[in-house]
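Chemist: coords below, sequence missing:
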């Protein structure tokens, strides 16, 4: 009986471990640096918008999001089905094009979007307009999934996320 229990635990541990995947490969899409063009890609793919994850090196909350939420296969699948997903380095000097077609850097783009803390998550609609801002890490995977559902359903147009959460 004990051996059967140990075998069960080992199988469960392996299956639970198999449900995590590297967020850089499975959550975020490759970034080409032209968000103006990415809006058209999002439209063509039938997405609801673009999700931006503003982060920086040595941010413990960003790392916690990556290692406990963004690495979960169900989170990756749910978000990839509805949004194009991109990380933005708030200290980055990488050249990019913003949603209006203007050349900028990641750092200047973060400042222009009033990113003052990391992580900051922005949801952009298909017209390049900010529809939802979430500052700081979500409490857990369930809250992060609920945040994506809130935006995908368009609930941001009628109520704040805190009120939406209370009704769920």
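Modeler: Yep, that arrived. What you see is a predicted model, and the numbers here were worked out from it, not measured in a lab.
Chemist: switch to C-alpha atoms for all contacts and neighbour counts from now on
Modeler: Will do.
Chemist: who does the top helix by length along the chain touch, helix- and strand-wise?
Modeler: Across the chain, the helix with the greatest residue count (assigned by DSSP state H) is helix 2-18. Counting contacts by 3 or more Cα pairs under 8 Å, 6 or more residues apart in numbering; DSSP states H and E, there are no secondary-structure elements packed against helix 2-18.
Chemist: got the contact list for that helix?
Modeler: Taking contacts as Cα atoms under 8 Å, 6 or more residues apart in numbering, no residue outside helix 2-18 touches it.
Chemist: In addition, the following structure is provided for comparison:
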């Protein structure tokens, strides 16, 4: 993942507040290791390309592996693994982008 992606503690509410403080929107980038389409999106949009400056300016990007085991906190009473969150949000294909504000 690019070094400029948000260094998140995977607390979505906290990430959303931090992004709001910077006048940005949280962009959850759902990916899968080894996915050629994910690699293409990273290369063409997050590492270079004409949209890179726009994305950096307007979005706080958090990478989520759809088969990952890191805990993501959704609220004080709810946390899920990356995989469980992907299932809850019905992410079936990668890459998938979901915006949080």
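Modeler: Cool, the structure landed. Please read these numbers as outputs of a predicted model, since none were measured by experiment.
Chemist: thinking again about what came up before, and the longest helix of the first structure, what's buried?
Modeler: With burial defined by 16 or more other Cα atoms under 10 Å, not one residue of helix 2-18 of the first structure is counted as buried.
Chemist: Also stretch 46-64 of the second structure?
Modeler: 46, 55, 59, 60, 61, 62, 63, 64.
Chemist: Let me have the residues you listed in JSON lines, extended by distance to residue 37 of the second structure and secondary structure.
Modeler: Shown next, in JSON lines, are the buried residues of stretch 46-64 of the second structure (distance: Cα to Cα, whole Å; DSSP: H, G, I helix; E, B strand; the rest coil):
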{"residue": "46", "distance to residue 37 of the second structure": "13", "secondary structure": "helix"}
{"residue": "55", "distance to residue 37 of the second structure": "18", "secondary structure": "helix"}
{"residue": "59", "distance to residue 37 of the second structure": "21", "secondary structure": "strand"}
{"residue": "60", "distance to residue 37 of the second structure": "21", "secondary structure": "strand"}
{"residue": "61", "distance to residue 37 of the second structure": "18", "secondary structure": "strand"}
{"residue": "62", "distance to residue 37 of the second structure": "18", "secondary structure": "strand"}
{"residue": "63", "distance to residue 37 of the second structure": "15", "secondary structure": "strand"}
{"residue": "64", "distance to residue 37 of the second structure": "15", "secondary structure": "strand"}
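Chemist: so which two of these are the farthest from each other?
Modeler: 55 and 64 (17.1 Å; Cα to Cα).
Chemist: how about the buried residues of stretch 46-64 of the second structure in JSON lines, adding distance to residue 40 of the second structure?
Modeler: Shown next, in JSON lines, are the buried residues of stretch 46-64 of the second structure (distance: Cα to Cα, whole Å):
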{"residue": "46", "distance to residue 40 of the second structure": "9"}
{"residue": "55", "distance to residue 40 of the second structure": "16"}
{"residue": "59", "distance to residue 40 of the second structure": "19"}
{"residue": "60", "distance to residue 40 of the second structure": "20"}
{"residue": "61", "distance to residue 40 of the second structure": "16"}
{"residue": "62", "distance to residue 40 of the second structure": "17"}
{"residue": "63", "distance to residue 40 of the second structure": "15"}
{"residue": "64", "distance to residue 40 of the second structure": "16"}
